[in-house]
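K.L.:
What shape does this take:
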Amino acid sequence: MEMLRIENIVKQYANHKALDDVSLSTQKGEIFGLLGPNGAGKTSLIRIINQITAPDSGNVLIEGKPIQREDITKIGYLPEERGLYKKMKVGEQALYFARLKGMSKNEAKVKLKEWFERFEIAAWYDKKIEELSKGMAQKIQFISTVLHNPPLLILDEPFSGFDPINTELVKAEILRLKANGTSIMLSTHNMNSVEEICDSIVLLNKSKVVLNGSLSAVKNQFRSNIYEVKFKGVMMAFANALWAGFNLVDSTQIDDNTAIAHVQLKNNNSVNDLLKAILPAVEIISIQEIEPTMNDIFIKAIQQTKGGNHE
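P.N.:
Below is the predicted model:
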């Protein structure tokens, strides 16, 4: 079931078209990657979903219905530019945000206790915000974003400012929220995180959608049919065994009797065809497909649209 649907959104600022006929949808309980270079239109789209600004044309639907002002309680938004009141105490600040989202004081206190213990920051409840490290403040903002248990989360660079240990902690919490049915839109330049936790993605460039689909479908679209073969034997014998249906991309000699070769399949030939060709010549240690990474795909897709807009 759909959580969020964006239909043909157009947004113009003076002489700059920030969004040009953008459409996408996210399902309930999925993590959806909103990707693109700086200036591609991601922030404009997020602001429209949050009703901070309105589109010039197009529609935003939440759970199948046109978005209303009161739907803001269904959204948890963690902006890239964080903002906490430095002189307020940590617990007081988190409680303030919870009340803004419609939670009762007692309910918020119970939930805050759970989250502070989970993030191992219970001892900081009565400290002032200005005493916190950047990573600690990030934890407070993340908690404040998810505390009211919204069905849709929009997280803009949620791992910014975290060390590797806390990055993994936040990733685990995002996956736990997903498992409980929360829909999560993740806007990030961290392609490793996209690879690890996203179910589907949309890639914006120059205000338009240039890629959209499940992570597996997008990866399949950019497959190059290149396989890494590790073998024992002579490189020349391996190369001679390949016929016109294969292209030897490159090779590396590991030692006198072991080498690695990258081979591209051509003309609808299969891995089995490759194995039949090389088995008489060398002893195969391993063979695996070289899948494109999200980083590779991001760069290639942007290049195909002749570069991105950069701020």
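K.L.:
going forward, measure contacts and count neighbours with C-alpha atoms only.
P.N.:
OK.
K.L.:
Neighbours of residue 11, how many?
P.N.:
Residue 11 has 23 neighbours, counted by other Cα atoms under 10 Å.
K.L.:
Just the element for it, please.
P.N.:
strand 2-13 (DSSP states H and E).
K.L.:
residue contacts, residue 57?
P.N.:
Contacts for residue 57 (Cα atoms under 8 Å, 6 or more residues apart in numbering) come out as 8-11.
K.L.:
how far away is it from residue 150?
P.N.:
Distance of residue 57 to residue 150, computed by Cα to Cα, to the nearest Å: 26 Å.
K.L.:
and residue 150, which of the three is it?
P.N.:
Following DSSP: H, G, I helix; E, B strand; the rest coil, the label given to residue 150 is coil.
K.L.:
Contacts only, for it.
P.N.:
Residue 150 sits next to 73-76, 182 when contact means Cα under 8 Å, 6+ apart.
K.L.:
if we go to 10 Å?
P.N.:
72-77, 101, 177, 182-184 (Cα atoms under 10 Å, 6 or more residues apart in numbering).
K.L.:
excluding its backbone neighbours, what's nearest it?
P.N.:
Closest residue to residue 150 apart from its sequence neighbours, by Cα to Cα, 6 or more residues apart in numbering: residue 74 at 4.7 Å.
K.L.:
That neighbour touches residue 148, doesn't it?
P.N.:
Yes: here residue 74 reaches residue 148: they are 8.8 Å apart, a contact under Cα atoms under 10 Å.
K.L.:
Please provide the structure for the following sequence as well, for comparison with the first:
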Amino acid sequence: MLDIGGISKRFGSRQALADVAFAVRPGEVFGFVGSNGAGKTTTMRIVLGVLEADSGEVRWKGSPIDAELRRRIGYMPEERGLYPKMKVGEQLQYLARLHGLSNTDAAASVQRWTERLGISERVGDEVQKLSLGNQQRVQLCAALVHDPEVLVLDEPFSGLDPTAVGVMSSVLRDKADSGVPVIFSSHQLDLVERLCDRIGIIAAGRMVAVGSVEELRARDGATVLDVHGPPTGWTDGIPGVELVAADDPTHARVRLAPDVDDQDLLRAALAAGPVHEFRRWRPPLTELYRDVVEAGPAAADQPAEPAA
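P.N.:
This is a model prediction of the structure:
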């Protein structure tokens, strides 16, 4: 398990991270989301040892991460860390060698990953001559070429077309299925929702929520239903029922108090008119993210996740 244990970091007068704590489990794809400047990249750089935390500790399999352990991490920075005038194949083989692979193993790994990511025909090209999307594929190859035990990826889907997004998503899922903890940051919340087992939301340097999408949906304990059919006003006077939204006269989204039975609500709707749809509202991650972040410091003061 990759355990980020209460790390804090200050840059001058700015508190960049404040007691950030979460864990990424073996075989799990963990989405790390937050606005620009929230602390995602700082956290990842501390995991890699590029930055040193003021307090707290990062551990892998129970041990503090040292230089030897970092060689077994695959890291993809948001800013491309490639040599622009170096040929793709030569660069990837060089990076594999830096991680301890032999010439033979490095060459085989370069061939395997460039084929998997669809850039095998570009191994003789200089990086600077590739499109931005293909440079992103090379960057992912660089993170994978030494068969890492942990993957830490900062905005890996940036600049990719839908085909490349599908390929990269498949690679990350396969690595997780082989037991590798995968953590990546992204602003593409629909992609995070589809791909990730769990999600961590960071705001102003604090973890404000950690869990699966279903767990985040259940944070306030309320039941929200979409009801199509009954005319306007059918919820008037029903105790414990709050009208959340009404897009048209025959559609209502309602929130139920904990003691209200949804079947009682269905009977009330049927009494008012025909019901064409009656279903639990499942808000997308975009809406969950907004609600969690807008909750502000009060939410951030609560521990996001028990210590591993």
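K.L.:
Next, the TM-score between them, please.
P.N.:
Once superposed, chain against chain, the TM-score is 0.89 (TM-score structural alignment, normalised by the length of structure 2); 298 aligned residues with a Cα RMSD of 2.2 Å.
K.L.:
corresponding residue for residue 37 of structure 1 in structure 2?
P.N.:
Under the alignment (TM-score structural alignment), residue 37 of structure 1 maps onto residue 35 of structure 2.
K.L.:
Is its match in a helix, a strand, or coil?
P.N.:
Residue 35 of structure 2 is classified as coil under three-state DSSP.
K.L.:
I'd say it and residue 204 touch.
P.N.:
Yes: using Cα under 10 Å, residue 35 of structure 2 is in contact with residue 204, at 8.6 Å.
K.L.:
quick one: common contacting residues for these two?
P.N.:
residue 293.
K.L.:
So the two - more neighbours on which side?
P.N.:
Neighbours per residue (other Cα under 10 Å) separate residue 35 of structure 2 from residue 204, with residue 204 holding more: 21 against 14.
K.L.:
Show me where the stretch 201-311 of structure 1 has its strands.
P.N.:
208-214, 226-232, 246-255, 258-265, 283-289 (DSSP state E, counting those that start in this stretch).
K.L.:
helices or strands next to the longest one in the packing?
P.N.:
Taking 3 or more Cα pairs under 10 Å, 6 or more residues apart in numbering; DSSP states H and E as contact, the helices and strands that strand 246-255 of structure 1 lies on are strand 226-232, helix 235-241, strand 258-265, helix 271-278.
K.L.:
what's the spacing between it and its chain's center?
P.N.:
Between the centre of strand 246-255 of structure 1 and the centre of its chain there are 33 Å (Cα atoms, centre = their mean, to the nearest Å).
K.L.:
Give the burial count for residue 118 of structure 2, as a bare number.
P.N.:
Counted with other Cα under 10 Å, residue 118 of structure 2 comes out at 14.
K.L.:
residue in structure 1 matching it?
P.N.:
Match for residue 118 of structure 2 (TM-score structural alignment): residue 120.
K.L.:
At the geometric centre of structure 1, which residue sits there?
P.N.:
residue 194 (3.2 Å; Cα atoms, centre = their mean).
K.L.:
Who are the contact partners of it?
P.N.:
Counting by Cα under 10 Å, 6+ apart, the residues that residue 194 of structure 1 touches are 31-35, 186-188, 200-201, 215, 294-295.
K.L.:
most surrounded residue in those residues?
P.N.:
residue 33 (29 neighbours).
K.L.:
Quick check: closest non-adjacent residue to it.
P.N.:
residue 201 (4.3 Å).
K.L.:
Okay, the one you found and residue 174 of structure 1: tell me how far apart.
P.N.:
16 Å.
K.L.:
Check residue 31 of structure 1 too.
P.N.:
9 Å.
K.L.:
between the two, what contacts are shared?
P.N.:
153, 182-184, 186, 197.
K.L.:
Rebuild those as CSV, extending it with distance to residue 91 of structure 1.
P.N.:
Below are these laid out as CSV (distance: Cα to Cα, whole Å):
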residue, distance to residue 91 of structure 1
153, 22
182, 25
183, 27
184, 25
186, 26
197, 30
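K.L.:
Pick out the most distant pair among those.
P.N.:
Farthest-apart pair in these is 153 and 197; separation 14.4 Å (Cα to Cα).
K.L.:
May I ask you to confirm that residue 140 of structure 2 belongs to a strand?
P.N.:
No: according to three-state DSSP, residue 140 of structure 2 belongs to no strand; its state is helix.
K.L.:
That one contacts residue 77, doesn't it?
P.N.:
Yes: taking contacts as Cα under 10 Å, residue 140 of structure 2 lies within contact range of residue 77: 9.4 Å.
K.L.:
Pick out whichever of those two has more residues nearby.
P.N.:
Taking other Cα under 10 Å, residue 140 of structure 2 and residue 77 do not tie; residue 140 has more neighbours (24 against 17).
K.L.:
Against residue 148 of structure 2, how distant is that one?
P.N.:
12 Å.
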